[in-house]
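Novice: heads up, no residue letters with this:
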């Protein structure tokens, strides 16, 4: 079996990298690439989409001709007996509103043989709309392979000046907009002062960084409250 994950392995989101490494450890042939999707010489048993926006390099807008080019390429793979799968990370783009980009989602959904859901909400929604495809809940895998667990919890609390009495919630990932940041403030206000929120990606786009260990210590105070 040969699987194409239509995403660049080196993208900042570790989902694809860790998933592909896990599949390779099971001796499953996996390729992570957008370019391979367009290659006339490529042959795969499964085409697995993650984020449809990645097909055209996350552009904010694409043309109608690009949409048709994608549709024809997808139908080519279907005609070759290739199975189409998508993991539902988000039903639509977080910020992009371009109708042609939105059409990429509809095209993939319409041709999918199987939907991988990370929870019940998208499964209930899309299973009703696309009942002839398979719908499966596969919980988000754990990123243990990319984190360093050598430091003890007590040492981490001391370094970050968090008392042992405070409950802590870690909110990893990128906050893409002020609306997403405001949600964190609402959670904090509802749950009370004894809750500490550690949010490494809170100002990621503002301080131009992708990893917390690259952030100067002087900025740590902006990342948790």
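Specialist: Nice, thanks for sending it over. Keep in mind that what you see is a predicted model, and the values were worked out from it rather than measured. Residues are numbered from 1 along each chain as shown.
Novice: going forward, measure contacts between C-alpha atoms and count neighbours the same way
Specialist: Noted.
Novice: can you give me the helices in the protein?
Specialist: Along the chain, the segments classed as helices by DSSP state H run 14-25, 35-38, 64-79, 99-111, 120-129, 153-159, 178-191, 204-207.
Novice: from the middle of its chain, how far away would the fifth one be?
Specialist: In this view, helix 120-129 has its centroid 18 Å away from the chain centroid, taken as Cα atoms, centre = their mean, to the nearest Å.
Novice: same question, the last one
Specialist: A distance of 19 Å separates the C-alpha centroid of helix 204-207 from that of its chain, computed with Cα atoms, centre = their mean.
Novice: ok, residues contacting that helix?
Specialist: 174, 175, 176, 210 (Cα atoms under 8 Å, 6 or more residues apart in numbering).
Novice: swap the cut-off to 10 Å and go again
Specialist: Applying Cα atoms under 10 Å, 6 or more residues apart in numbering, the external contacts of helix 204-207 come out as 173, 174, 175, 176, 177, 201, 210, 211, 212, 215, 219, 223.
Novice: ok, so of those, who is nearest residue 192?
Specialist: Comparing these against residue 192 with Cα to Cα places residue 223 closest, at 17.9 Å.
Novice: give me the most central residue, the protein.
Specialist: In the chain, the centroid-proximal residue (Cα atoms, centre = their mean) is residue 89; its distance is 5.5 Å.
Novice: OK, contacts around the residue of the chain positioned farthest from its centre?
Specialist: Outermost residue of the chain with respect to the C-alpha centroid, by Cα atoms, centre = their mean, is residue 165; its distance is 33.1 Å. Neighbour list for residue 165: 194, 195 [criterion: Cα under 10 Å, 6+ apart].
Novice: now residue 143
Specialist: Residues near residue 143 by Cα under 10 Å, 6+ apart: 14, 15, 18, 19.
Novice: use this one as the comparison:
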């Protein structure tokens, strides 16, 4: 039976849970990422984020750096295959020369790459042409249906005390500079919308410096609610289902789990105008996204407060993002990379 070790294990990330659920159910995708398991009990190392060793605390950070440093030797000695999910084209945080070198070197140890969209695959191969002779699969980001309850929009708005006429916009996810949350708040304030007609909710962990920046920006506003901490699943579901629009004001980025979560909740979203976002929209029926280019973000955000009705008559269809389909695609790719039948 093929043993798959996921690094980082990311038990608190529902994407990882949903993506690997079928493999878990079949009993051969084994979680856990201790050094011993990664060396002596691994047929496939599935790397989610090649830079993740930098997120570890000492001494594990040093041990994981050593593991990836000697990965070519470990692959040879223990016949380990490596699969890498391309969540981003490169790390969002600044890297040292050594970290960058090890990042690229680790990518090059991969026999196979999982891409969340065909557009993302194309961008990756432009960035890394050497990978064209490796194995590739496009396996979409799974939806979050397994994490959601039967709560509907009206019930969610009632829980939050929102009136029928109030336009609610929301941002959620880890708050980093490249995600443009401070720009979202500044733009919302610049539009000078009355508290009775619209409100903004921002939820997610962030650094102390960013937390201070956002608190300072909103100190005089009564219709902006900040929840700058981990948001529990039931609270997140309520906020997203209650929102008229989820706004993802990113300056950069390849994929977005937040966009998939918004779709899973049946919510509309304002997203960057990228080929990846347009592909995701088309894959799920089309008409759920409103797009902005960086220069016209203010104009697009302003337009959502006067919008009435739906974006499209096309019905949202999440079948392509179902975890059973995703799981089958993944196991087929495992067979391709290993050359064996499970």
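Specialist: The structure has been received and is ready for your questions. Computed from a prediction, not measured in an experiment: that's the story for all the values here.
Novice: sorry, back to before: aligned to the residue nearest to the centre of the first structure, what sits in the second structure?
Specialist: Applying TM-score structural alignment, one finds that residue 89 of the first structure aligns to residue 87 in the second structure.
Novice: that match and residue 114 touch, don't they?
Specialist: Yes. Look at residue 87 of the second structure against residue 114 with Cα atoms under 10 Å: they come within range, at 8.8 Å.
Novice: so for those two, which residues contact both of them?
Specialist: 48, 120.
Novice: highest average neighbour count across the helices of the first structure?
Specialist: Highest mean neighbour count among the helices of the first structure (mean count of other Cα atoms under 10 Å): helix 99-111, with a mean of 18.
Novice: which stretch of the second structure lines up against that one?
Specialist: Mapped onto the second structure using TM-score structural alignment, helix 99-111 of the first structure spans residues 97-109.
Novice: starting at the chain centroid, how far to that stretch?
Specialist: Taking mean C-alpha positions (Cα atoms, centre = their mean), stretch 97-109 of the second structure and its chain are 22 Å apart.
Novice: can you list contacts of it?
Specialist: 47, 49-54, 65, 68-72, 75, 81-86, 90-91, 94-96, 113, 128, 130-131, 134.
Novice: ok, 7 Å please
Specialist: Residues outside stretch 97-109 of the second structure that contact it (Cα atoms under 7 Å, 6 or more residues apart in numbering): 50, 51, 68, 69, 72, 82.
Novice: ok, back up a step: who wins for most neighbours among the contacts of helix 204-207 of the first structure?
Specialist: With neighbours defined as other Cα atoms under 10 Å, the most crowded of the contacts of helix 204-207 of the first structure is residue 201; it has 21 neighbours.
Novice: need the counterpart of that residue in the second structure.
Specialist: Matched to the second structure by TM-score structural alignment, residue 201 of the first structure sits across from residue 204.
Novice: for that match, give me its contacts.
Specialist: 172, 173, 174, 175, 227, 228, 229, 230, 231.
Novice: also residue 85 of the first structure?
Specialist: 47, 48, 49, 112, 113, 114, 115 are the contacts of residue 85 of the first structure under Cα under 7 Å, 6+ apart.
Novice: roughly how far does the fifth one sit from residue 47 of the first structure?
Specialist: I take that to be residue 113 of the first structure. For residue 113 of the first structure, the distance to residue 47 of the first structure equals 10 Å [Cα to Cα, to the nearest Å].
Novice: anything in contact with each of those two?
Specialist: Shared contacts of residue 113 of the first structure and residue 47 (Cα under 7 Å, 6+ apart): 83, 84, 85.
Novice: so the second one sits against residue 116, correct?
Specialist: Pointing back at residue 84 of the first structure there. No. With contact defined as Cα atoms under 7 Å, residue 84 of the first structure does not count as touching residue 116 (11.0 Å).
Novice: residue 52 of the first structure matches what in the second structure?
Specialist: In the second structure, residue 52 of the first structure lands on residue 50 (TM-score structural alignment).
Novice: ranges for the strands of the second structure?
Specialist: Using DSSP state E, the strands of the second structure run over 4-7, 44-47, 81-86, 112-115, 135-138, 167-172, 198-203, 224-227, 245-247, 268-272, 289-292.
Novice: of all the ones you listed, which one comes closest to residue 336 of the second structure?
Specialist: Nearest to residue 336 of the second structure among those is strand 135-138; the distance by Cα to Cα comes to 8.0 Å.
Novice: in that closest one, what's buried?
Specialist: Residues 136, 137, 138 are the ones in strand 135-138 of the second structure that count as buried (16 or more other Cα atoms under 10 Å).
Novice: what about stretch 214-224 of the first structure, start to end distance?
Specialist: Across stretch 214-224 of the first structure, the terminal residues are separated by 16 Å (Cα to Cα).
Novice: please apply the same query to stretch 145-155 of the first structure.
Specialist: Using Cα to Cα, the end-to-end distance of stretch 145-155 of the first structure comes to 21 Å.
Novice: in that stretch, what counts as buried?
Specialist: Under 16+ other Cα under 10 Å, stretch 145-155 of the first structure has no buried positions.
Novice: please report how far the match of residue 201 of the first structure lies from residue 224 of the second structure.
Specialist: Distance from residue 204 of the second structure to residue 224 of the second structure, by Cα to Cα: 14 Å.
Novice: neighbour count: residue 113 and residue 47 of the first structure, which is higher?
Specialist: Comparing residue 113 of the first structure with residue 47 by other Cα under 10 Å, the one with more neighbours is residue 47, at 22 against 19.
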